[in-house]
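1. Please work out how this folds:
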Amino acid sequence: MSSRMTTRDRRGRRERGPTVRIARATARDAKRLTAMVRRSRAYEGGYASMVAGYRVGPDYIEAHSVHIAIGEDDAVLGFYALLLDPPELDLMFVADRAQGLGVGRQLITHMITEARSAGLAAVRVVSHPPAEGFYRSVGAQRTGTVAAQPSVVNWDRPELMFHLDRFDEAYSTTSS
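-> Predicted coordinates for the structure are as follows:
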C-alpha cells in the first residue's frame, strides 16, 4: 500500500507530503524499530526512563501485527504494533524527521484497515500523554485514564478507543 498525504501549510495552502509505503515488519527490522523508540524526542526529559532500555525484538514482531512506514529513500518513517487479543494499539512511533508530514495519519488508517480485516470492533490505545491530541485528531475517543505504575510508568496516561464502526474515512489518506 503506497499513499501520499495531502496536508496544508501555515497559510492554508494544500501541499503534498511524502510518498509512504506501509509493509509488514520483519524480524530484520527489530534493531531499526528499537533505535526509533529509544531516540524519540517525544520521550526526552522526564519520559526518558520509559524507553531507556526498551527493545522491539524479532519475537515481538513475529508474534504481532507490526507494520512499518517506508519513505521514498527506503528509510523507516514510523511503525505501529496492533495486538489482536485484547485489541490494542501497543506501539506507534513516527521518526522525528517525519513528524507533521502525515505519516502518523497514514499509519492509523492502515491500522484501522488491519483491525477491521481481523474482525475487531474497537482498538484501545493507552497513550503517551503528549500524543493524546494526535490520537483524538484521528478519531480516537477518550475513555479514561490509566494510573501510573511506579517503577514501570511513573505518570498517568490517557486511555482512548478507536470505535471502528464510527471511524470517519475523512481521517484516511488519499492514494497515489
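2. C-alpha from now on. contacts and neighbour counts both.
-> Fine.
3. Show the secondary-structure elements that the helix ranked longest in the chain is packed against.
-> In the chain, taking DSSP state H as the definition, the longest helix is helix 103-117. Secondary-structure packing of helix 103-117 (3 or more Cα pairs under 8 Å, 6 or more residues apart in numbering; DSSP states H and E): strand 2-8, strand 14-24, strand 76-84, strand 87-94.
4. compare with the first, here's sequence two:
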Amino acid sequence: MMHESAAYAGAYARILDGYAVTPDQIARDHVFVAEEDAVLGFYSLTLEPEAELDLLFVAEHAQGRGIGRLLMDHLRTTAAALGISSIRIVSHPPALGFYEASGAVRIGTKPASGKVGWERPILDLAIG
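-> Modelled structure (predicted):
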C-alpha cells in the first residue's frame, strides 16, 4: 500500500526505497489496520524515544471515505489509553493539510537529510 501511494510518486518515491513494515515493528509499535473486505489503511505509533506517528497510510481506493479521520480518531484513543499527552508527527509535505485539519499544530521543520532531499513539517498533536 505504501509503495502504491500516489503521494509518494516521483521525487518522493525514494524515501520508501527498500522500506517495509516488519514483524518486529508490528510487535514493538502500536500498529492498527482498518479493513473491510481489504485493507483500507493503517498507522504505526512509536513510543521511543517519544510518542511519534511513524506511519499513516490510506489505500488509494479508499481515499475520500473518511478512513484517515477514523485512523486519527483511533490514534487519539490509543494514545489517551496509554497516558500520552501529545504525539509528534514528521509529516510528508503533501499530508500537512490533513494533519492540520486533524488538529495537529506545526511546531517546526525537519531539514533534508540522507535520501530525504526535502524539508518536512514537524507537528504536535495534543491528546485529551
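5. what TM-score do we get after superposing?
-> Scored against TM-score structural alignment, normalised by the length of the second structure, the superposed chains reach a TM-score of 0.96; 127 aligned residues with a Cα RMSD of 0.8 Å.
6. I would like the range of the second structure that aligns with the longest helix of the first structure, please.
-> Helix 103-117 of the first structure corresponds to residues 67-81 of the second structure when matched by TM-score structural alignment.
7. picking up where we left off before, report the distance from whichever helix or strand comes after the longest helix of the first structure to the chain centre.
-> Counting by DSSP states H and E, the next helix or strand C-terminal to helix 103-117 of the first structure is strand 122-126. The gap between where strand 122-126 of the first structure is centred and where its chain is centred comes out at 12 Å by Cα atoms, centre = their mean, to the nearest Å.
8. do stretch 112-119 of the second structure as well
-> The answer for stretch 112-119 of the second structure is 17 Å, by Cα atoms, centre = their mean.
9. Same check on stretch 24-44 of the second structure?
-> How far stretch 24-44 of the second structure lies from its chain's middle: 11 Å, per Cα atoms, centre = their mean.
10. now stretch 112-128 of the second structure
-> 10 Å.
11. which residues are in contact with that stretch?
-> Here stretch 112-128 of the second structure makes contact (Cα atoms under 8 Å, 6 or more residues apart in numbering) with 12, 14-15, 76, 79-80, 84-93, 96, 103-111.
12. Show the buried residues in those.
-> Neighbour-count burial (16 or more other Cα atoms under 10 Å) is assigned, among these, to 12, 76, 79, 84, 86-92, 96, 104-106.
13. farthest residue from the center of the second structure?
-> Taking Cα atoms, centre = their mean, the residue of the second structure most remote from its mean C-alpha position is D37, at 22.2 Å.
14. What's the average distance for the match of helix 103-117 of the first structure when superposed on the first structure?
-> By mean Cα distance after the TM-score superposition for the first structure, the fitted stretch 67-81 of the second structure averages 0.3 Å away from its aligned residues in the first structure.
15. and D165 of the first structure, which of the three is it?
-> Applying DSSP: H, G, I helix; E, B strand; the rest coil to D165 of the first structure yields a three-state assignment of helix.
16. how many other residues sit next to it?
-> With neighbours defined by other Cα atoms under 10 Å, the count for D165 of the first structure comes to 10.
17. now swap in V51 of the first structure and tell me
-> Neighbour tally, V51 of the first structure, other Cα under 10 Å: 15.
18. Wait, it touches R41, no?
-> No - here V51 of the first structure lies out of contact with R41, judged by Cα atoms under 8 Å, at a distance of 10.8 Å.
19. Which of the helices or strands spans the closest residue to V56 of the first structure other than its chain neighbours?
-> Spatial nearest neighbour of V56 of the first structure, chain neighbours left out: T34 (5.0 Å); criterion: Cα to Cα, 6 or more residues apart in numbering. In this structure, T34 of the first structure sits in helix 30-39 according to DSSP H and E.
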